[in-house]
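> sharing a sequence plus its predicted fold:
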Amino acid sequence: MIPIKKFAHKISVRYTQIISNSFNLGKYVSELQSFQVEKGSPLNLGIFGDCGGINFSLFVHQAQNVTLHLFLKPTDPPIAQIPLFQTGEIWHAYVKNLPADLIYAFEIKKEDGSHYTKVLDPYAKSLTSTHIWGKSGNYAPSCAHSSANTFDWQNVKSPHLPLQNLVIYEMHVRGFTQHPSSQVSHPGQFLGVIEKIPHLIDLGINAVELLPIQEFNENEYQKLFPNQEKQLYNYWGYSTVNFFSPMKRYASEENSGVVIQEFKTMVRELHRHGIEVIIDVVFNHTAEGGKKKPGFCFRALADEIYYIQDEEKQYKDYTGCGNTVNSNHPVVREFILDCLRYWVVEMHVDGFRFDLASALTRDEQGIPVPLPPAIEAISEDPILSKVKLIAEPWDAGMLYQVGDFYPQKNRWCEWNGRYRDSIRRFIKGTDHQKGEFATRISGSSDMYGNGRAPTSSINFINVHDGFTLRDLVSYNMKDNLSNGEDNRDGTNDNDSWNCGEEGVTENAQILQLRERQMRNFHLILMLSQGIPMLLMGDEYGHTKKGNNNTWCQDNELNWFLWDQLKNHNAFYRYYKELIHFRHAHPILQRSTFLEPDDIDWHGEEPFQPQWEVDNRFIAFTLKNPNKKGTLYAAFNADGFPIKVHIPASPLSTQWYWIVNTSKDSPDDFLENPIPMNLEHYEMPPYSALLLEAK
């Protein structure tokens, strides 16, 4: 038998010829299979199998030679080393008679003399990393190919919901069910989400936005809790190792094909119950970090193509993570498109939220351009034409594009940071906010009125980075000491108010005021035009104890505490009833902006909003063409009572109480509304009310 290495060298001598040679895997394969190597095709990057074999294709810039390594186990030496053929800068080969399931990686020698071993295929559909979260050891996965790629979707289709009907729930897959109180069979995994679908239905959720579910290394953050021996982790996952591979630690088994099957199962079951799946994608940077870190994928393949660099070939960092993906280079742009298409066609996801999306509008020098090729290509791609596209319209390089992220077409939704800021400031009683508040709850037509729609605005008050709803009314200052960075991390600009005492308190009046403010925030979010997005755990008032940057906390700061649903059942009832109220009222789910005849604004007196007067009261009547179903809402964000003159209800109707946030449960939301017969009503401080014409 010819030794593998010697035979591999023989192939490289005949490198430019199309060959078909057989050789034996010998002692390395129990069944002593043989396989054949042919030139194959440079088209379709990644690996593609047919009944005869598998085609490998890899883009490598300025390579001298590229070798395919095949493994039985990722930690063992390769059982074969196959030099690849070259067409332009694509390296490829077609290998026959391979095992159905295989492990592979690449060795690359560059023209400049640099040498990389065990380089990942950026198109790999799965990696060989462990399925056990936090398992110690060197994280050095290889690529995995599984023949078990068929899946029974059982004819379950995507709900394809109109944008205006969405209520989005931002969820962390692990955090949703990891706590023991979840009592699920698969805690912290894709299958665990399925077991909690009844909760999502009860809450009124019809879309989940999942924090990163593509492969990342949770152990890359090498720090311990301050003064403790407990490990901190990259819990959120905004550090992608491979963009085609679902996160292995969210699977129930080690087998690389299982994670794909279980992700698809989760998507299918969510779709079966009318819930869409939006995934958070991080194309602004990669896990390779800064120049000093070793390259295991893109840096080895084409460092100067995949990353934005200066004239001295140093990375420009517009993400705060050490590198910035050069997304508008043609090669990189095509990679992003291929990846998105895969998640839509093969994995059936319904949309994408682009982390730090403004970084994708920068050219190869890092300069923002008005028509970024990557964003334009995504917007116009026929396969992606029906999916939801959501931008986080800023980056860490001071580029802030809220209201101006690819405005040429009504294609993108935006995380509306100005909505968050305005609502927080008004509800806590900040001066000079009334006009801005009214504009935001009306759909932000000042930003999206030019050919776009209220559905361009993703309205939110709390998301994963920042305070929870409970902490927003409990802390004036962040407390991030447990992150191990001496409280330097996380924003100091929170627009929060602790209602009188910082953090935990036993003061009954302060606790009551906090509950009232939480009800106020949720009410206005449910009444606003645009798409509401809710944070996992806010439905019961989850606290992160003042930590507004819990990216590294794999513990109860981030985990959904299912036992708290019972402890805070009163707030949960209010929270979910308002969501269902929104679903039941089309006038809260408009696809077009309000016209002047659709809404009346009021102050303490009907039809006198007194925009020029700097007070903290605003009210409005949102009209239903059928008269019945017209809504009146009022907000007193001041520290003293205000006597309000209630406008007359529409002809042949009467006002009924729906919400009074100054009341305790169950009177805060009336499931069986009662008539409101008062012409004047004294609204308590920091309270809101909602009436409906019946």
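Done, it's in.
> only C-alpha atoms from now on, for both contacts and neighbour counts.
Will do.
> residue 298 is in contact with residue 323, isn't it?
No - using C-alpha atoms under 8 Å, residue 298 is not in contact with residue 323; the gap is 11.4 Å.
> excluding chain neighbours, what is closest to residue 455?
Distance criterion C-alpha to C-alpha, 6 or more residues apart in numbering; nearest residue to residue 455, sequence neighbours excluded, is residue 530 at 4.6 Å.
> before we move on, what about residue 175?
Using C-alpha to C-alpha, 6+ apart, the closest residue to residue 175 is residue 559 (4.2 Å).
> here comes the other one, which I'd like you to weigh against the first:
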Amino acid sequence: MSSDPAIAGPARPGVTLTPEGALFCVFSRHATQVDLCLYSTVQPSLEIGRVRMRRGECDLWCAFVPGVKAGQLYGYRAHGPWIPDRALRFNPRKLLLDPYALAIVGQPDGRTGMLGGTGPGTYPGAYDNGAEALKSAVVETSFDWQGDRLPRLPWQDTILYELHVKGFTQKHPDVPPALRGTYAGLGHPAVIAYLKNLGVTSLQLLPVHQHLDDQFLLEKGLTNYWGYNTVGFFAPHAEYAAAQDPSEQVREFKEMVRALHAAGLEVILDVVYNHTAEGDERGPTLMFRGLDDRMYYRHTFDEHGSNYINITGCGNAVDSATPPALRLILDSLRYWVTEMHVDGFRFDLAVTVARDQHDNFDANSQFLAAVAQDPILSQVKLIAEPWDIFRMDSYQVGGFPEPWRELNGKYRDAVRKFWAGDEGSTADFAKRFCGSQDVFAWNLRPALSSINFLTSHDGFTLLDLVSYASKHNEANGEDNRDGDNANHSVSCGVEGPTQDYRVLNLRARLRRSLMATLMTSIGVPFINAGDERGRTQKGNNNAYCQDNELSWLDWSTCDEAMLDFTRRIIALRKEFSSLRRTQYFDGVMNPTTGLADVTWLEGDASLLCHEEWHDPKRAFFGALMDGSPPLLLLFNRGELPQKFLLPGSEETLWSVVFDTSLPAGFLEADSRLIEGGVAFQIKASTLVCLRLNEGPALVGAHC
């Protein structure tokens, strides 16, 4: 073995595999010595060699080892000062992961052997955990992509579908048992056929980076099912692979992406760069803490020493403003685009990643500026979860620059309140329906900046949203204290399951109205997997630790009517360009049709006056949208039917496109024509869409 780098050119972090061997490089500014430890591929607990690494430029420690091949297991031991009060936590008794590892082997559980210090972190842990620690694996990266290209769907044609790689296929009857819950399972033809038939365009996968299960969950017989506890920013989570060999696991992920792309489906990853599984000073030492705690994490420094800045609620925050952490995040993102062919990213707690060197959110921060000028990353889909916690500047909906899109929590809350029947919710509902211009336009952001969602993995399913007035998280073992209390949900008269036909009918109607609102709003629609089938979590709105039937999609049952309605409302959005607007409404008149791009109407077809929007009792209005053809949407969130005078004269002919009060939602194409000037009844808790078939859509007098 040799410690002399044998590869020309500047060193880069990670492993560079050559026919002669491999060059290992890892960053640490404050270490005094770093050792590379090699482990047996047959017996991962057995160390078979140790190499003293040489410090080079840019604080990279490097060692070239002849004869290394794909599959080799390795880790690092970093020597240096143990001064926790100054964010220096070196402990060579702890084997450390390579932050650039392309695959990770092992299943540590965060017990004492993984801890870097004892008690409050005053003394370094004396236990050597090399045998049972996670190991990094050298990976063979060659792959035949067979001409694969990123679909590059424009935002106006994008329909996001969030799913969990394991949970989506774990119970799928048409996926072979050995492939269920895996990358290969998600790429199975039966699964792809379902997704294509549904009509979604882009899969947003819950975290697939290698993650660690929290010890407090394991002690309760639970796991970190969602995976927001990353230890490997380059490594696909091994549990989701049918293959056992590390290189084959990476190849399996690529095969999944290739299959989805061949079907025209995009792959977007939910990524967690805001914190790691190391937690606070009481957590395990796995990588960043042991390699260079001061450079990788955000800290406060004062006369009392240093403390982790916990703006994530997970104990630590990655310092994306320092060169090594920023480089790692950018290198990771580029790797997943260039090597794994993913189409974009949804950033968990993106405000943390977008903070500057002073720990403040900044639209021109190091990370956001770097992404904006990057020729690769600036061209893929970028979605921000625009908040973190515990800071005055934590909520930043509307604050991100282009080309970012943002999960719009204001849309979710306003639409839920409206259909739940909350008084005074109509004006805000209309703003969200129109693309949240008040939130984004001030920053010159386009109308498609808003990712419109009603439900996601984090919260109630769509069925539970209309079946439970309160959360029911007892299964999580925290006495129902966890999870959001402000859900804006309704039970429709009975908490949970019922056989009452009237309750079931109302729940179904509300779900159709909610889904129809989502698909007719300006912005990018986002669907939580299973909502189209009537999936339930039995009132659990924080199922992050439920790796079981509560979270897995149950393919043995399905609300066929809701599934059919969802398919048809998605198809309708694709059919009518007026439902995929790329501009905000501006009220400008179309001289050809005589219509503004949108006209807000009272029940008598007169214009809805400004002050009427803020009437707390208002529960009913119409929106006449210009287009080919013009569409008329009638909203009634009230408990009683309402009559609406259809615009136009007897020469004007309207037909119903969908009516969410109907069990099927949609009428047949030969449904009767209705003349303008006729009073049309819209039932309670209902959204109706009519299309103009013939004649002028005249509207009433101005306010």
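That came through, no problem. All figures in this text were calculated on a predicted structure; none of them were measured in a lab.
> which residues touch the residue nearest to residue 175 of the first structure?
Neighbouring residues of residue 559 of the first structure by C-alpha atoms under 8 Å, 6 or more residues apart in numbering: 174, 175, 176, 177, 178, 179.
> then residue 615 of the first structure?
By C-alpha under 8 Å, 6+ apart, the contact list for residue 615 of the first structure reads 431, 432, 434, 638.
> residue 588 of the first structure: which of those is nearest?
Proximity of these to residue 588 of the first structure (C-alpha to C-alpha) peaks at residue 434, which lies at 20.2 Å.
> the closest one maps to what in the second structure?
Using TM-score structural alignment, the partner of residue 434 of the first structure in the second structure is residue 426.
> correct me, but that match touches residue 619?
Yes - with contact defined as C-alpha under 8 Å, residue 426 of the second structure reaches residue 619; the gap is 6.7 Å.
> of these two, who's got more company?
residue 426 (27 against 24; other C-alpha atoms under 10 Å).
> how about residue 123 of the first structure, what's its match in the second structure?
In the second structure, the residue paired with residue 123 of the first structure according to TM-score structural alignment is residue 100.
> which residues touch that match?
So residue 100 of the second structure contacts 13, 14, 15, 232, 233, 234, 328, 332 (C-alpha under 8 Å, 6+ apart).
> separation between residue 348 of the second structure and residue 271 of the second structure?
6 Å (C-alpha to C-alpha, to the nearest Å).
> if we ignore the residues flanking it in sequence, what's nearest the counterpart of residue 236 of the first structure in the second structure?
Mapped onto the second structure by TM-score structural alignment, residue 236 of the first structure lines up with residue 226. Excluding the flanking residues, the one nearest residue 226 of the second structure by C-alpha to C-alpha, 6+ apart is residue 544, at 5.1 Å.
> what strand or helix carries the counterpart of that neighbour in the first structure?
Aligned counterpart of residue 544 of the second structure in the first structure: residue 551 (TM-score structural alignment). For residue 551 of the first structure, there is no helix or strand it lies in under DSSP states H and E.
> burial count for residue 551 of the first structure?
Neighbour number of residue 551 of the first structure under other C-alpha under 10 Å is 19.
> that one contacts residue 234, doesn't it?
Yes - counting by C-alpha under 8 Å, residue 551 of the first structure does reach residue 234; the two are 6.2 Å apart.
> residue 573 of the second structure corresponds to which position in the first structure?
Applying TM-score structural alignment, one finds that residue 573 of the second structure aligns to residue 582 in the first structure.
> just residue 480 of the second structure next, same as before
Checking TM-score structural alignment: residue 480 of the second structure goes with residue 487.
> sec struct for that match, please.
coil (DSSP: H, G, I helix; E, B strand; the rest coil).
> is it in contact with residue 547, as I believe?
No - look at residue 487 of the first structure against residue 547 with C-alpha under 8 Å: they stay out of range, at 9.3 Å.
> show me the common contact partners of these two, please.
478, 479, 480.
> most neighbours of all those residues, which one?
Going by other C-alpha under 10 Å, residue 478 tops those with 25 neighbours.
> I figured that residue hits residue 493, correct?
No - look at residue 478 of the first structure against residue 493 with C-alpha under 8 Å: they stay out of range, at 9.3 Å.
> separation between the match of residue 573 of the second structure and residue 438 of the first structure?
Distance from residue 582 of the first structure to residue 438 of the first structure, by C-alpha to C-alpha: 18 Å.
> now do residue 104 of the first structure
Distance from residue 104 of the first structure to residue 438 of the first structure, by C-alpha to C-alpha: 57 Å.
> for residue 183 of the first structure, same thing?
Taking C-alpha to C-alpha, one finds residue 183 of the first structure at 43 Å from residue 438 of the first structure.
> and what of residue 103 of the first structure?
Residue 103 of the first structure sits 57 Å away from residue 438 of the first structure, going by C-alpha to C-alpha.
> ok so, going back, tell me which of residue 487 and residue 547 of the first structure has more neighbours.
Neighbour count, other C-alpha under 10 Å: between residue 487 of the first structure and residue 547, residue 547 has more, with 26 against 15.
> that one: what secondary structure?
coil.
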